[in-house]
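Enquirer: sequence? don't have it. structure:
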């Protein structure tokens, strides 16, 4: 526990040292300075250094608060300039690393609540010890906690905080303020980066990303590795869905923790526990750290050490899925038969039991397992395909041919299935009681009820499991399907030792403005796409236009694209360019900022593998 506490403290302290950004006011960017020798090939910090002004003579209370907000952008010397706007006790106690509040660019208001004597009438000077209140208001977008985790705000949520100033030695100084930093979205995007902590799936076969927002500086390597090793403090929704290759108790060796960058190599020196890992496990440790430090400025390589000496690794790299590429083509229903879509048309899938007369709908495939709804969505068939019939994502093994037609999951109005990399086909049953909710089945006829307490009073409308198998995206409404009750949730998947899904733990709401949704798909390991509608700019009335909403799993980024209003389904391989839309007029593919007909497309219910 002491080691985990130390790691958490280091993260909070480091965030505090570099967390703040400019909201408003004047700052200076350095244009010149001494030439210093240093290690070759070390990348410069991508974010510009900010040099703010200190308190101005005769500044009014609201001007002092504005100056403090601006100066909070300067992280040098533990916010020394920002602290100069505070009284001595407040400067000593202020802890800006508690959280980062991100507000809309523009719309910031800083206003004194009541002017009081000596303000504006020119008749009375303020007296020593006199206190004033200044209110800061802005539209709230989200909050980043001291671990780098983003939480989205409901649309049109106001951020309001009162700051107290006091007259000290003939000047106004801040005496009461929150332990946080308030930043605009523009400066947040310039100074912060979305980094991915790369957890390991419990079977050791896939990396599972979790987004954390940290300043884009080389010190970020220390923050990320510290968080990666703090396994006891994982985000609750992922805690039982992921694992780690690092032996229990492994920490960074130095105190305080540090990951120095030598040239372009991050040196990760670990405690003695790291040496207890067998060779293959060390490769997984290397894979986790290397993938986690991708994108850190100036870091292109990683060297693991333990107690100051290099950690011996076997040749090669770990065989793990890392946001795998989908190499197969979409599966469709064409004329009541299952087919796959290629560049020239459709090719009927071989090795599939005869579904004539069973009205197949909404097929899904991963590896050698195919699932499809039949009989007006009252049953799900799961079969194992011959090797040459399956369209296979990279890293997913195909099995032997076989499989007979068998409805393994009866139900009412079943949700379109999603097949995970373990060969389990997920769907959801409507209704009430023990039979309702999430369920999964495999090609051997085994059925698993998936525990999801957060869906107890809700109805699932669409779902898809991520290609790492550790997360699932779910669209649901209340039990009656009431308009305006739709929610998007991404949940961590807890599995039994044999790989069957057992329970899903929900995360926060990544898209709180959603009011209607038709379908959801994974675009990559950090992004899901929703075909839906969101609230209008006034925050009250729904935006009537259907849009493609590409949403970061944590909700920190949402991209909106206009789509044809008759679109009904969406599917994607990997990357925004692979997104396909199904409309009444056929299948559309992305072309720049719009969607155009896909050449040779035929059939309905297109679904990429995985």
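Expert: Looks like it arrived, so ask away. A quick note: this is a predicted structure, and the numbers were derived from the prediction, not measured.

Enquirer: From here on, just use CA atoms for contacts and neighbour counts.
Expert: Will do.

Enquirer: Next up, the contacts around residue 411.
Expert: 377, 378, 379, 429, 430 (Cα atoms under 8 Å, 6 or more residues apart in numbering).

Enquirer: Need the contact partners of stretch 249-266.
Expert: 3, 7, 10, 39-42, 218-219, 221-222, 225-226, 229, 267-274, 298-303, 306-307.

Enquirer: So for it, what gets flagged as buried?
Expert: 249-253, 257-266 (16 or more other Cα atoms under 10 Å).

Enquirer: Equivalent analysis for stretch 160-176, please.
Expert: 162-168, 171-176.

Enquirer: out of the contacts of residue 411, what pair is the most spread apart?
Expert: 379 and 430 (12.1 Å; Cα to Cα).

Enquirer: got any residues that touch both of those two?
Expert: 411, 412, 414.

Enquirer: The second one and residue 436, how far apart?
Expert: What that stands for is residue 412. 9 Å (Cα to Cα, to the nearest Å).

Enquirer: More neighbours: which of the two?
Expert: residue 436 (19 against 15; other Cα atoms under 10 Å).

Enquirer: thought the more buried one was touching residue 428?
Expert: Yes. Using Cα atoms under 8 Å, residue 436 is in contact with residue 428, at 7.1 Å.

Enquirer: In TSV, list the buried residues of stretch 160-176 along with secondary structure.
Expert: As requested, those are exported to TSV (DSSP: H, G, I helix; E, B strand; the rest coil):
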residue	secondary structure
162	strand
163	strand
164	strand
165	strand
166	strand
167	strand
168	strand
171	strand
172	strand
173	strand
174	strand
175	strand
176	strand
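
Enquirer: and which of the residues you listed is nearest residue 346?
Expert: Distances from residue 346 to the buried residues of stretch 160-176, taken by Cα to Cα, are shortest for residue 162, at 63.6 Å.

Enquirer: Isn't that closest one up against residue 132?
Expert: No. The criterion here is Cα under 8 Å, and residue 162 misses it with residue 132 at 10.0 Å.

Enquirer: so how far is whatever helix or strand residue 135 lives in from its chain's centroid?
Expert: When elements are assigned from DSSP states H and E, residue 135 belongs to strand 131-145. Distance of strand 131-145 from the chain centroid (Cα atoms, centre = their mean, to the nearest Å) equals 24 Å.

Enquirer: got the angle for it vs strand 171-176?
Expert: With axes from the mean of the first three to the mean of the last three Cα atoms, to 10 degrees defining the directions, strand 131-145 sits at 50 degrees from strand 171-176.

Enquirer: Would you mind pulling up the elements that the next helix or strand after strand 131-145 packs against?
Expert: With elements assigned by DSSP H and E, the helix or strand that comes after strand 131-145 is strand 150-152. The contact analysis (3 or more Cα pairs under 8 Å, 6 or more residues apart in numbering; DSSP states H and E) places strand 150-152 against strand 131-145.

Enquirer: Below is an additional structure, to be compared with the one above:
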């Protein structure tokens, strides 16, 4: 798509700079400067352009409009359409330029730049008939942002129809009179203009910071992020975290100034004075967690109407925690075992699972307790020298268990309409409501390490091959931290096909075992909650996955018992153990 100029400052050292050919090697300091955002400069309409060129130019100018309030893009619209069009309601990311066709109106050859008033100088009381045209098209969509920067990945092959009404103006120029709201841009322009930004909100007990990932323009990112924090979490997460900023709290000047030392000044309105000291301390922790990840920010100063905000308490909630184990536990023979550079060794104190047909493992957050699925019908604790095995849950076809940080064990039957169930540390079984799972069969679950969210793979009630869905929902807890219900779901990894297992890689990324779209071989897919999914290289016979924190801590085991991971190179699978199965990290 044409119509955009890229403006950037580039320092070139050419003929006047040479690599020294002699002399000693000297040590020196090198400073690499962040070049800052690249600005796209849109072009306005060309005089005499026909309807199709006007529409193409309008679409092309929209990306750069993020920087200049879409002033140039509105030049392609007539006065009424320019006032009515709202480009901020959504951002649609296109895989390629749209295909456009003129379906009505004069052709380019007869209308380009042609005036509509009479040429012979005669006068008439009858108004001239408007000269109209219509352009239709279709665009392949890869993703979409809503007005608050929430990202949704599109399923493979998603197409959106486009329709534009145009009218030739009194001066002979064509302008668009009707178009739908929103901004359309290419994937490359989206990557240039927007930055992924995690907002953070405290868990209900204040122990953890839970991310709510957004995408904001690369200019004034800090102000966008602070406004996002003050506005509160997304609806699906709202009942699973706490909001500490008093209602009505806002930035005084709708900006965050970052000085030459990297200190970001967050000047809040007086409503923040209604927060308790503990709430102010948590708000500061939120703002630091968000802003210290913005380029150029090294410290955060919170003020109220330019005066330092009085905060006497310091809180330090955990963000993106590391699992208690550096490598997964596996089943070697009938023994739950550790994997290390020295080999595979049984876990001291755990008794053999011989005769119990273990088909899945789960480990408590501390790593101190192991439960397993016996066959497909029973969830049990692993026996120790001091404690015999106990039955936690029975069913007809139970999903592999997950243990949250409060000690609740999650499972449930994989039958259509069967609810998720949790077992308390003292053995009480409770069903967890989730309306969006009605009529679906749960395939795999894992609770996030912060305990506020759960990832779910489910299949539609027909059991159609490949018709799986990956969702993340907030866990709404009652007294004693009992899970009561799941929030509405956030759909993730819409492009991933035939998923069979899900685990958490970090605070905002999942690993999913699913079919590769091109190879057909089952492999691991990295599924960010707010970005494109990525299929890792295929693994023949991939059967089970596990993950610590980070993509180099992802493991896969094959049907032949080979345990592979990518820690060595980060790009290829390397064997780390053999004759093992069911790798598992805490969670």
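Expert: Yep, that arrived. As the structure is a computational prediction, the values presented were derived from the model and not from experiment.

Enquirer: circling back: who touches both of residue 412 and residue 436 of the first structure?
Expert: Common neighbours of residue 412 of the first structure and residue 436 (Cα under 8 Å, 6+ apart) are 429, 430.

Enquirer: Remind me which helix or strand the closest residue to residue 407 of the first structure other than its chain neighbours belongs to.
Expert: Counting by Cα to Cα, 6 or more residues apart in numbering, residue 407 of the first structure lies nearest to residue 381, which is 4.8 Å off, once chain neighbours are set aside. In the assignment (DSSP H and E), residue 381 of the first structure maps to strand 379-384.

Enquirer: Residue 579 of the first structure touches residue 523, doesn't it?
Expert: Yes. Assessed by Cα under 8 Å, residue 579 of the first structure is found in contact with residue 523 at 7.4 Å.

Enquirer: Which neighbours do those two have in common?
Expert: The contact lists of residue 579 of the first structure and residue 523 share 572, 573, where a contact means Cα under 8 Å, 6+ apart.

Enquirer: Quick one: map residue 174 of the first structure onto the second structure.
Expert: Here residue 174 of the first structure is matched to residue 176 in the second structure, going by TM-score structural alignment.

Enquirer: I figured its match hits residue 74, correct?
Expert: No. Contact criterion Cα under 8 Å: residue 176 of the second structure and residue 74 do not qualify, at 9.2 Å.

Enquirer: how big is the angle separating the biggest helix by length in the second structure from strand 174-178?
Expert: The longest helix of the second structure (DSSP state H) is helix 51-68. Orientation of helix 51-68 of the second structure against strand 174-178 (the same axes, to 10 degrees) gives an angle of 70 degrees.

Enquirer: which of the residues in helix 51-68 of the second structure are buried?
Expert: 51-67.

Enquirer: Mind telling me what residue 421 of the second structure corresponds to in the first structure?
Expert: Checking TM-score structural alignment: residue 421 of the second structure goes with residue 439.

Enquirer: give me the element its match is part of.
Expert: strand 437-441.

Enquirer: Which residues does that strand contact?
Expert: 382, 408-409, 424-430, 447-452, 455-456, 459-460, 501.

Enquirer: what is the orientation angle of that strand with strand 379-384?
Expert: 30 degrees.

Enquirer: Residue 275 of the first structure belongs to a helix?
Expert: Yes. Under three-state DSSP, residue 275 of the first structure falls within a helix.

Enquirer: which residues touch it?
Expert: 306, 311.

Enquirer: what do you get for residue 136 of the first structure?
Expert: So residue 136 of the first structure contacts 108, 109, 110, 111, 159, 160, 161, 162, 163 (Cα under 8 Å, 6+ apart).

Enquirer: Apply 6 Å and report the result again.
Expert: Going by Cα atoms under 6 Å, 6 or more residues apart in numbering, residue 136 of the first structure touches 109, 110, 160, 161.

Enquirer: What is the nearest of those residues to residue 528 of the first structure?
Expert: Taking the contacts of residue 136 of the first structure together and measuring to residue 528 of the first structure by Cα to Cα, the closest member is residue 160, at 31.5 Å.

Enquirer: Hmm, residue 137 and that closest one touching each other?
Expert: Yes. With contacts counted by Cα atoms under 6 Å, residue 160 of the first structure reaches residue 137, the gap being 4.6 Å.

Enquirer: picking that back up, format the contacts of residue 136 of the first structure as CSV; extra columns: distance to residue 284 of the first structure and secondary structure.
Expert: Output for the contacts of residue 136 of the first structure, formatted as CSV (distance: Cα to Cα, whole Å; DSSP: H, G, I helix; E, B strand; the rest coil):
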residue, distance to residue 284 of the first structure, secondary structure
109, 50, strand
110, 51, strand
160, 46, strand
161, 46, strand
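
Enquirer: farthest pair in those residues?
Expert: Top of the distance list for the contacts of residue 136 of the first structure (Cα to Cα): 109 and 161, 10.8 Å.

Enquirer: re the thing from before, from the buried residues of stretch 249-266 of the first structure, which is closest to residue 281 of the first structure?
Expert: residue 250 (13.4 Å).

Enquirer: tell me which element the closest one is part of?
Expert: Judged by DSSP H and E, residue 250 of the first structure forms part of no helix or strand.

Enquirer: swap in residue 228 of the first structure?
Expert: Counting by DSSP H and E, residue 228 of the first structure is part of helix 220-229.

Enquirer: how big's the offset between that helix and the second structure?
Expert: With mean Cα distance after the TM-score superposition for the first structure, helix 220-229 of the first structure departs from the second structure by a mean of 1.6 Å once superposed.

Enquirer: what sits up against that helix?
Expert: Under Cα under 6 Å, 6+ apart, the answer for helix 220-229 of the first structure is 7, 11, 258, 259.

Enquirer: Which of the residues you listed fall within helices?
Expert: Short answer: those in helices (DSSP H) are 7, 11.

Enquirer: Can you add distance to residue 214 of the first structure and give the contacts of helix 220-229 of the first structure back as JSON lines?
Expert: As requested, the contacts of helix 220-229 of the first structure are exported to JSON lines (distance: Cα to Cα, whole Å):
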{"residue": "7", "distance to residue 214 of the first structure": "15"}
{"residue": "11", "distance to residue 214 of the first structure": "10"}
{"residue": "258", "distance to residue 214 of the first structure": "16"}
{"residue": "259", "distance to residue 214 of the first structure": "15"}
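
Enquirer: Show me the strands in the stretch 451-600 of the first structure, by range?
Expert: Applying DSSP state E, counting those that start in this stretch to the stretch 451-600 of the first structure gives strands spanning 458-465, 471-478, 487-495, 501-506, 514-524, 527-534, 547-552, 558-562, 569-571, 580-583, 586-591, 594-597.
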